[in-house]
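J.: Coordinates for the following, if possible.
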Amino acid sequence: MTLTKNEIIEAIIKETGYPKRRGGEIMETLLEIIKEDLGSGNDLLISGFGKFSVKAKDERRGRNPATGEDLTLRSRRVVAFQCSAKLREKING
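T.: I've put the predicted structure just below:
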């Protein structure tokens, strides 16, 4: 099952007792902070959860799977996630 943004907002409301509007504002603010930080090329570390980092990918050769046509994939930046030991332990029991 996938956890949606609305479900996270509902959990914030349940835990804090804030009204739904305030829970939504908290969620949106948090996501904006994360997007701005990663968009600037900075890493984001959330203790006990994991680290989001921006990695550079070089231009490379690729192939369109539908047509088989060769093409060049442009260089780009991607977000990578490495979970913390605590999260890994929780996931694996």
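
J.: can we go C-alpha only for contacts and neighbour counts from here?
T.: Will do.

J.: In the chain, where's the longest helix?
T.: helix 20-39 (DSSP state H).

J.: List the contacts of it.
T.: For helix 20-39, the surrounding residues in contact (CA atoms under 8 Å, 6 or more residues apart in numbering) are 5, 8, 9, 10, 12, 13, 43, 44, 52, 53, 54, 79.

J.: now that helix, how far from the chain's geometric center?
T.: 12 Å (CA atoms, centre = their mean, to the nearest Å).

J.: Distance from the chain centre to the helix or strand following it, please.
T.: Using DSSP states H and E, the helix or strand that follows helix 20-39 in sequence is strand 44-46. Using CA atoms, centre = their mean, the mean C-alpha position of strand 44-46 is found 11 Å from that of the whole chain.

J.: One more, so I can put them side by side:
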Amino acid sequence: MNKAQLIEAMANKAGLTKADAKKALDAFIETTSEALKGEDRVALIGFGSFSVSTREARTGRNPQTGKPIDIPAKKVIKFKAGSELADSVQ
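T.: A predicted model of the protein is given here:
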């Protein structure tokens, strides 16, 4: 499902226009992004939670040459599914 399909599905389920559903989805994405930039955790009970963690610097290997390369530390976004979401997929 891509963004346009998600907007259409949200509009149908919530009885909104596609324009209103797009505004709602864009607001959710923007608000979640801002919270994660501030290293806050975003938890939606039953659905899941988004958080930021730091991946440590490490040494990897170039697959073509086999030479070691340094991979710098970076922040990554993690998503942990909530129990209701996980159960609905089963």
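
J.: Residue 20 of the first structure maps to what in the second structure?
T.: Correspondence of residue 20 of the first structure to the second structure, assessed by TM-score structural alignment: residue 18.

J.: what's the burial count for its match?
T.: Counted by other CA atoms under 10 Å, the residues lying close to residue 18 of the second structure total 17.

J.: same question, residue 89 of the first structure
T.: The burial count for residue 89 of the first structure: 10, using other CA under 10 Å.

J.: roughly how far apart are it and residue 44 of the first structure?
T.: 21 Å (CA to CA, to the nearest Å).

J.: What of residue 29 of the first structure?
T.: Taken as CA to CA, the span from residue 29 of the first structure to residue 44 of the first structure is 15 Å.

J.: Show me which of these two is the more surrounded one.
T.: Ranked by neighbour count (other CA under 10 Å), residue 29 of the first structure and residue 44 place residue 44 first, with 17 against 12.

J.: Now do the contacts for that one.
T.: Residue 44 of the first structure neighbours (CA under 8 Å, 6+ apart): 34, 37, 38, 51, 52, 53.

J.: Looking at those, which is nearest residue 84 of the first structure?
T.: Distance to residue 84 of the first structure, by CA to CA, is smallest for residue 51 among the contacts of residue 44 of the first structure, at 7.3 Å.

J.: Not counting its neighbours along the chain, what's nearest the corresponding residue of the second structure for the closest one?
T.: Matched to the second structure by TM-score structural alignment, residue 51 of the first structure sits across from residue 49. In space, residue 49 of the second structure comes closest to residue 43 once its chain neighbours are excluded; the distance is 4.1 Å by CA to CA, 6 or more residues apart in numbering.

J.: Can you get me a residue count around the one you found?
T.: Using other CA under 10 Å: residue 43 of the second structure sits among 16 other residues.

J.: Which residues are in contact with the closest residue to residue 56 of the second structure other than its chain neighbours?
T.: Distances taken as CA to CA, 6+ apart put residue 73 closest to residue 56 of the second structure, at 4.6 Å, once the chain neighbours are dropped. By CA under 8 Å, 6+ apart, the contact set of residue 73 of the second structure is 54, 55, 56, 57, 58.
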